[in-house]
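K.L.:
I need the structure of the sequence given here:
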Amino acid sequence: MIESKRYLVLDGEKKSIETAIIDYIGILGWAKASPKFVKKSRKNNILAINKKELNNIIASFAISKNKINVLKVSGTLKGLDN
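P.N.:
Got it, this is the predicted structure:
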């Protein structure tokens, strides 16, 4: 069974993104969301996550101590090119 993914463009460091997710949803939530860093540009990271956990992931960035902004969410990588 193929998991449907959502791709997030994030303004923040990789380590702070990982820490925010673990602190908010824990190890079990991490496993459910199955986050994977797809690409990294100069300032932004692209994170692929399970579609069902999108709200939990965004909430973890909202309450994080570090400043992590979600710049864009898309169902495809091509949708992030704009």
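K.L.:
please make it C-alpha for all contacts and neighbour counts, starting now.
P.N.:
Will do.
K.L.:
quick check: which element contains the spatially most central residue of the chain?
P.N.:
Closest to where the C-alpha atoms of the chain average out (C-alpha atoms, centre = their mean) is Leu47, at 4.4 Å. In the assignment (DSSP states H and E), Leu47 maps to strand 44-50.
K.L.:
list the contacts of that strand.
P.N.:
The contact list for strand 44-50 (C-alpha atoms under 8 Å, 6 or more residues apart in numbering) reads 3-14, 32-40.
K.L.:
again, 10 Å this time
P.N.:
By C-alpha atoms under 10 Å, 6 or more residues apart in numbering, the surrounding residues in contact with strand 44-50 are 3-14, 17, 30-40, 54, 57, 69-77, 80.
K.L.:
next, the second sequence, to be compared with the first:
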Amino acid sequence: MKLKQKPSGKVHRRYLLIKGVSEKNIREAILEFVGVLGFAEADPQFVRKLKASEVVLAVERGALVKVRAALAASGVGEVVKVSGTLKGLGPKVR
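P.N.:
Here you go, the predicted structure:
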């Protein structure tokens, strides 16, 4: 019998489509704004690089507001769209 993971134990991620910035600048902006502990809670992972200036970033659901605030405060990039699935970001991401 296969063991199933409880819904409360699953990782809930939100996907951000960010325009106009590099991966290094995004990491530095989040780290500077929320610190090391906040960075660990957000667990940012770069999923895809669409163009030279567009990336898809996956973050934990609870830290979404902090990550958006970090990007807005630093002015490094613009969050175009946020979705719970990659498919929800649009046809460019699929």
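K.L.:
among the contacts of strand 44-50 of the first structure, which lie within strands?
P.N.:
5-11, 36-40, 69-74 (DSSP state E).
K.L.:
what's near enough to touch the most far-flung residue of the first structure relative to its centre?
P.N.:
Distance from the centre of the first structure peaks at Met1, with 21.6 Å (C-alpha atoms, centre = their mean). Applying C-alpha under 10 Å, 6+ apart to Met1 of the first structure gives no contacts.
K.L.:
mind checking how far it is from Ile46 of the first structure?
P.N.:
23 Å (C-alpha to C-alpha, to the nearest Å).
K.L.:
for Thr76 of the first structure, same thing?
P.N.:
11 Å.
K.L.:
any shared contact partners between those two?
P.N.:
Both Thr76 of the first structure and Ile46 are contacted by 7-8, under the criterion C-alpha under 10 Å, 6+ apart.
K.L.:
show me what the residue nearest to the centre of the first structure aligns to in the second structure.
P.N.:
With TM-score structural alignment as the criterion, Leu47 of the first structure lines up with Leu57 in the second structure.
K.L.:
remind me, longest helix of the second structure?
P.N.:
helix 23-42 (DSSP state H).
K.L.:
how big's the offset between that one and the first structure?
P.N.:
Once fitted to the first structure, helix 23-42 of the second structure is off its aligned match by 0.5 Å on average (mean C-alpha distance after the TM-score superposition for the first structure).
K.L.:
read off where that helix ends up in the first structure.
P.N.:
Using TM-score structural alignment, helix 23-42 of the second structure pairs with 14-33 in the first structure.
K.L.:
which residues touch that stretch?
P.N.:
Residues from elsewhere that reach stretch 14-33 of the first structure (C-alpha under 10 Å, 6+ apart): 5, 10-11, 34-35, 37, 40, 44-54, 56-69.
K.L.:
if we go to 6 Å?
P.N.:
If you take C-alpha atoms under 6 Å, 6 or more residues apart in numbering as the criterion, stretch 14-33 of the first structure is touched by 49-50, 53, 60, 64.
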